[in-house]
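>>> A structural model of the following input is requested.
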Amino acid sequence: MSAPRFAPAARARLLAPLLLLTLGACSSVPNGHEPGDDPAQSSASQDEGATHIERVLAISIAGQPVGYVETTLDKHPDGTWTNAERVTFSMIRQGGGDDAQFSSTTESTSVYDPAHEFVSETEIEREAGITITRSLTLEGREFVSSYTGPSRDTPEIKRFPLPEDYRSSLAVDFELVEEFERTGQPATRRFASFDAERERFERSELTLLGREDFEHGGQIIPAWRFRAVEEDGTVIESLTDADFMPLMLEAGGTFLASLVDAPPVLDPSALGKIDSELPVLGKTAPNWWMLASQEVTVTVEGDDPELPPLWEDGHYHAVERDGSRYTMTLLSTRPPADFEHPQLPLSVDDPELRKYLAPTAMAQSDDPAIVSVARQLAGDETDALVVADRIIAAVFSGIDKQAGMRGSATASEVLQNAAGDCTEHAVLVVALMRAAGIPARAVDGIVLAADRSGQGVAGYHAWAEIWVGEWIGVDATVGETGTSARYLLFGVDEPGTLGAGGKMMRTIGKTKIELGAHQLLSDD
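Predicted structure coming up:
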């Protein structure tokens, strides 16, 4: 998830369920290129001349306090840099049922060599008694990642060759500062960095805009201002000190991290409350599960029309975009009566599909308990849709509809705890489908429904998709195999994909949905 740049790995630590901000890859300005001395929180270490710098930033989302970041930088006499970071989150999620409180801490340590190249990073996440450890090391021209967590006691090792446009964020920071000092003009670089959690290289555009003074506690700290545009369209503004330690970080007009003198007390009675529901104008069918099509207009106030679209044409919707306004026809993915049901075992030759049969850290389809349940549900049945419907029905009836033990539990945890919200339902469905031989993947976005009068309601949501000759939506929270016309897809949430955190960040507190005409599915 680069201090000013919000690298993907550090971003995941900071933005937690929404978007993840980046403090992890701390970088520096060479001697003579610094805007000035920082009078605050910088001291010479007693460790043989090393310099130690500390920062604390309070985090808020949509104006609600949700946590803080404690970050340190040690500059060693041999030229290596070590950045340690502790991110503490505690928030209450509202909407879709009873309020749910989530708390977590993530500790990470990143190391750069004297040539400003990335060496290694270790990250330990703790939440609700669960510990997940990730490490990343650069070996030659490839990254080597290691993961341990639920159902993964033995480290899971993977290797990722570097693309041609990969750059060390620290080296990029040096280049930008040197160019700015030489030209007096903003400097920009486009490059790829690695996100260990998403297991992919992500492209970013980073611009050093210039210098400015940052005032804190009656002191003036000379600062650099950066602007980053991430691959998913997230725009991040940041101020850093002379060593690129963070002073202020803002993302999407929603997420803010700002310098404080000490970690704030996270009072349970005053925690930030993040509402997962969205305002909806208009009515639709009270029997929303029978929607064949639904016209909607979605306006995201202040969204930059130059950024990638939030929604695109696909099997969930046809979309026309006019700046920050989207006119959409939502579509059902429910197979028609004459749909040809594929038979198990499915023939899956396309490697892009085969990867959705493989186990992952979240969807452990190789867990013996999950394999056993999948076999029991499938029995001797060879009709893939019948097996899929059994899995959806089993998860719908077997999982208590409440907040999970963690913000996003793994499939093995969900099976054991038998409780969870939409993310828990989705990940268990994905694991069971894969164990049964049906390609499946988790997705997320926004879902519509209605009360008994037909008044529309909407909220952020996760569900799953299965491949049965084509992708169809399946939603175990409501027992749908083939979804009705009420889903607005952000994207696929699987390793190797971009994910939807950036799109969600762009919409929080800015989205209005207007309902238009609808049509219902036939009862046949």
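
>>> hey, let's count contacts and neighbours off CA atoms from now on
Noted.

>>> Which stretches in the stretch 151-300 of the chain count as helices?
169-183 (DSSP state H, counting those that start in this stretch).

>>> where do the strands sit along it?
152-161, 187-195, 200-216, 219-230, 235-240, 246-251, 255-260, 272-275, 277-278, 280-281, 291-300 (DSSP state E, counting those that start in this stretch).

>>> here's the other one to compare against:
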Amino acid sequence: MLALLAPLALTAAIACQSVPPAHEGQSQQVDSQSSVETGVIVVERLLAVTVAGQTLGTVQSTLEKAPDGTWTTRELVTFSLTREGGGADAQFSSTTQSVSVYDANHQLVSEIEIEREADVTITRSVTVVDGEIVSSYSGPGRTEDIKRFALPDDYRSALAVDFELVEEWKRTGNPATRSFSSFDDNRERFEQTTVTLTGETKFRHGDQLIPAYVFRATQEDGTVVDSIVDHDFTPLKVDAAGTFIATLVDQAPVLGQGGGRINSELPVTGRTTGRWWELAEQKITTTVTGDDPSAPPLWDDNHYHEVVREGDRYQMTLRSTLPGPGFVPPKLPLTISDPEVDRFLRPTAMAQSDDPNIIAAAAKIVGGETNSMVAASLIVTSVFDSIDKQAGVRGSATASEVLRNAAGDCTEHAVLVVALMRAAGIPARAVDGIVFASDKGGSGMAGYHAWAEIWLGQWIGVDATVNETGTSARYLEFGIDEPGQLGSGGKMMRSIGKTAIELGPHLTYEEVR
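The predicted structure is shown next:
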């Protein structure tokens, strides 16, 4: 099936920036062809991708079937959009090329993915060898960063599972289901997927009726992807959470003309204090119209909120993460005994806390300060003061790029804070979700957002976009945006175009003292 969830990269970009004006182009739709010289059968498909009814991208998918039974799939995914209200710098384009090779048993042998945006190229590759996934990353600040992951017992390639499901369906005449683990090279973790083949259909494309299979895949985070594929499993139509829809076309739509426009703001009703930075508690009702009540909740109880779910409605009490008056900040250097916290001191491909420039910047900002809360506040304020508040050169730049370019939106502020905190010896991680604020009269406004949080004996939200160390009660957390974590892209995708917030009663810091 389509490496579908390339759209998840788009959801991250919608959070604060937008994804990128790409190449224009035309491509004739080809069903299949065969090379007489090599015996290789080639199947090509072109799909247009729409988000909220707007065409924002294309997927060119090619399958090559060799006489020895091996398969090679190639995809070129292009996205282009303009963020509403983002100014002239809010137009972006990106392309992602991937090549996947499967053996005669349809198991993955290797995969390489090359992402290009602005003048930056990021290459990820995986190879399956001797019971392991060998994963490699090359990009800004990193060259050939290689990691190894042992294959779990239930690891399968999606292609092999598709073949198994078709075989069972043909044998029994009933829908067939498999659950398995696959490797996400971007998240650097194995993720569970349940796929059901519900049956066959005839997919109408113009005057053609293409024999096809109908699949439903449920991701670990609850995202549901419905797909119609031909008998070679190349995509004809894909619907991801009712938000991203890719459909077979004959010619590529024109992209990069500013026609696709995304507004990341969410509708908000009700009133709160006009001094939103003083919110200690805020009650809200969040409605995600049409979200599957059986899917995992979009929000859980944690240090940002208490949640009661009723179908697609969430009654939420938002909390400040600013420590109370009895809080005693630990001294630097911190002693971290919990490995689940300690790992958020390590450099990553996005937050290169081992970059000499990052290390030098952190040392200069913190100086000899040993109070960890004060040191953290110095870092947040420095990033707030030094970063020009605009859409970045890329949809989501690394910390080294942000330090060099000194410009960016919420994702850039968050990743630089994370890298500087880690370089200063403070565990930190990036977070995605929704945040709201208000005007002077208390009317609310909300949008998708990225921020950071730090560990000082407890997790404390920090947001350099608005210079908060200890966030006020305004944040709805989707998830942690770090390697090894499930991430927030699927939850964000489920919510786009469907989410509304109603503000209820609130308390300020002064009122709770």
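
>>> between the strands of the stretch 151-300 of structure 1, which one is nearest to Thr497 of structure 1?
Judged by C-alpha to C-alpha, the one of the strands of the stretch 151-300 of structure 1 that comes nearest to Thr497 of structure 1 is strand 200-216, at 7.0 Å.

>>> Which residue range of structure 2 does the closest one align onto?
The aligned range for strand 200-216 of structure 1 in structure 2 is 189-205, by TM-score structural alignment.

>>> Tell me roughly how far the matching stretch lies from structure 1 on average.
Compared with structure 1 after fitting, stretch 189-205 of structure 2 deviates on average by 0.5 Å (mean C-alpha distance after the TM-score superposition for structure 1).

>>> Could you list the buried residues of that stretch?
Phe190, Glu191, Thr193, Val195, Thr196, Leu197, Thr198, Gly199, Glu200, Phe203 (16 or more other C-alpha atoms under 10 Å).

>>> ok, these vs Lys237 of structure 2, which is closest?
Phe203 (8.9 Å).

>>> does the residue in structure 1 that Thr78 of structure 2 lines up against count as helix, strand or coil?
Per TM-score structural alignment, the equivalent position to Thr78 of structure 2 in structure 1 is Thr88. Assigned with DSSP: H, G, I helix; E, B strand; the rest coil, Thr88 of structure 1 falls in the strand class.

>>> Contact partners for Thr88 of structure 1?
Taking C-alpha atoms under 8 Å, 6 or more residues apart in numbering, we find Thr88 of structure 1 in contact with Gly67, Tyr68, Val69, Ser103, Ser104, Thr105, Thr106.

>>> one more time with 10 Å
13-14, 16, 58-59, 66-70, 103-107, 126, 263, 266 (C-alpha atoms under 10 Å, 6 or more residues apart in numbering).

>>> Okay, and which of the residues you listed map to strands?
Secondary structure assignment by DSSP state E places 58-59, 66-70, 103-107, 126 of the contacts of Thr88 of structure 1 in strands.

>>> I figured Leu208 of structure 1 hits Phe180, correct?
Yes. Look at Leu208 of structure 1 against Phe180 with C-alpha atoms under 10 Å: they come within range, at 7.5 Å.

>>> shared neighbours, the two?
Contacts common to Leu208 of structure 1 and Phe180, judged by C-alpha under 10 Å, 6+ apart, are Pro186, Ala187, Thr188.

>>> Please consider this matter closed, and thank you.
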